[in-house]
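J.: pasting the structure only:
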């Protein structure tokens, strides 16, 4: 009986030591860093089509978006909205600029808060304005 009691006591002490070490290790975990910022070296652009569910009235869609906290989570931190337009007959077209590492955060934000009100489509994009302007300037310069 003494041997069993002694083994139980040793096991209890070891278990509490491991638990205590785990709690201390968890309390020393550094806080999550702020979301990365888009730079020319890490930025991507993403065009998101939020297609309205036309089988339901707008008031119902808005209520669902509010319930799912769409505007609270989209766009996620660290994601810049370049443009956000209504396209009649389609829904909303949102162009985002973000660090590539935030792509999964955008996806999760939409899956958790937009689905049900919108059908989503995604297209990687890039800003062509400067390239197009250079071509225009090249062909329109007086000879």
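T.: Now that the structure is in, tell me what you want to look at. On a predicted model such as this, the values are computed, not experimentally measured, just so you know. Numbers count the residues shown, from 1 in each chain.
J.: can we go C-alpha only for contacts and neighbour counts from here?
T.: Fine.
J.: Residue 88: neighbour count?
T.: By the other C-alpha atoms under 10 Å criterion, the neighbourhood of residue 88 contains 8 residues.
J.: Against residue 47, how distant is residue 115?
T.: Using C-alpha to C-alpha, to the nearest Å, residue 115 is found at 17 Å from residue 47.
J.: elements contacting the helix or strand hosting residue 5?
T.: Here residue 5 sits within helix 2-27, counting by DSSP states H and E. Counting by 3 or more C-alpha pairs under 8 Å, 6 or more residues apart in numbering; DSSP states H and E, no packing neighbours are recorded for helix 2-27 among the helices and strands.
J.: Which residue ranges of the chain form helices?
T.: Using DSSP state H, the helices found in the chain span residues 2-27, 58-67, 70-73, 103-113, 129-140.
J.: Would you tell me which one of these is buried the most?
T.: Among those, helix 103-113 has the highest mean neighbour count (mean count of other C-alpha atoms under 10 Å), at a mean of 17.
J.: alright, now check it against this:
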């Protein structure tokens, strides 16, 4: 599971770099990956009914957040990576609490773009090998 999480976060990070170039966001923005784990004691139809009753699609993602990526992870649920200004983290939390609870167990992970760091490290290793 941890390896799967690391792979997923690495992929999401590469998507963040592209999204950051395409959308002007405040300097204090952060990237958060939200795991919406399906409650496995419920069938899909029940999950959808809870989402509708809670107004999930009206509240999530909050208008203050920019969706970087959104994947369905079979056997787990949904994984959503969002970019949000620091002042709007509360809105993200409330959107999950009000719209997703009952259908999902939620986990939040601060995320950052590792791709530029990895590329620079790779460049430095290749440069050192040539010497």
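T.: Arrived safely. The structure presented is a predicted model; accordingly, all values stated were derived computationally and were not measured.
J.: how close does the residue minimising distance to the centre of the first structure sit to residue 130 of the first structure?
T.: For the first structure, the residue nearest the mean C-alpha position is residue 105 (2.1 Å; C-alpha atoms, centre = their mean). When C-alpha to C-alpha is applied, the distance between residue 105 of the first structure and residue 130 of the first structure equals 29 Å.
J.: what do you get for residue 39 of the first structure?
T.: In this structure, residue 39 of the first structure and residue 130 of the first structure are 17 Å apart, going by C-alpha to C-alpha.
J.: Check residue 14 of the first structure too.
T.: Going from residue 14 of the first structure to residue 130 of the first structure by C-alpha to C-alpha gives 66 Å.
J.: Aligned against the second structure, show me the partner of residue 129 of the first structure.
T.: For residue 129 of the first structure, the aligned residue in the second structure is residue 115 (criterion: TM-score structural alignment).
J.: just checking, that match touches residue 13?
T.: Yes. Under the criterion of C-alpha atoms under 8 Å, residue 115 of the second structure makes contact with residue 13 at 6.8 Å.
J.: tell me what whichever helix in the second structure runs longest is packed against?
T.: Among the elements of the second structure assigned as helix by DSSP H, the one spanning the most residues is helix 2-22. Applying 3+ C-alpha pairs under 8 Å, 6+ apart, we find helix 2-22 of the second structure packed against strand 66-73, helix 115-130.
J.: if we can go back for a sec, give the aligned equivalent of the residue nearest to the centre of the first structure in the second structure.
T.: Alignment note (TM-score structural alignment): residue 105 of the first structure maps to residue 91 of the second structure.
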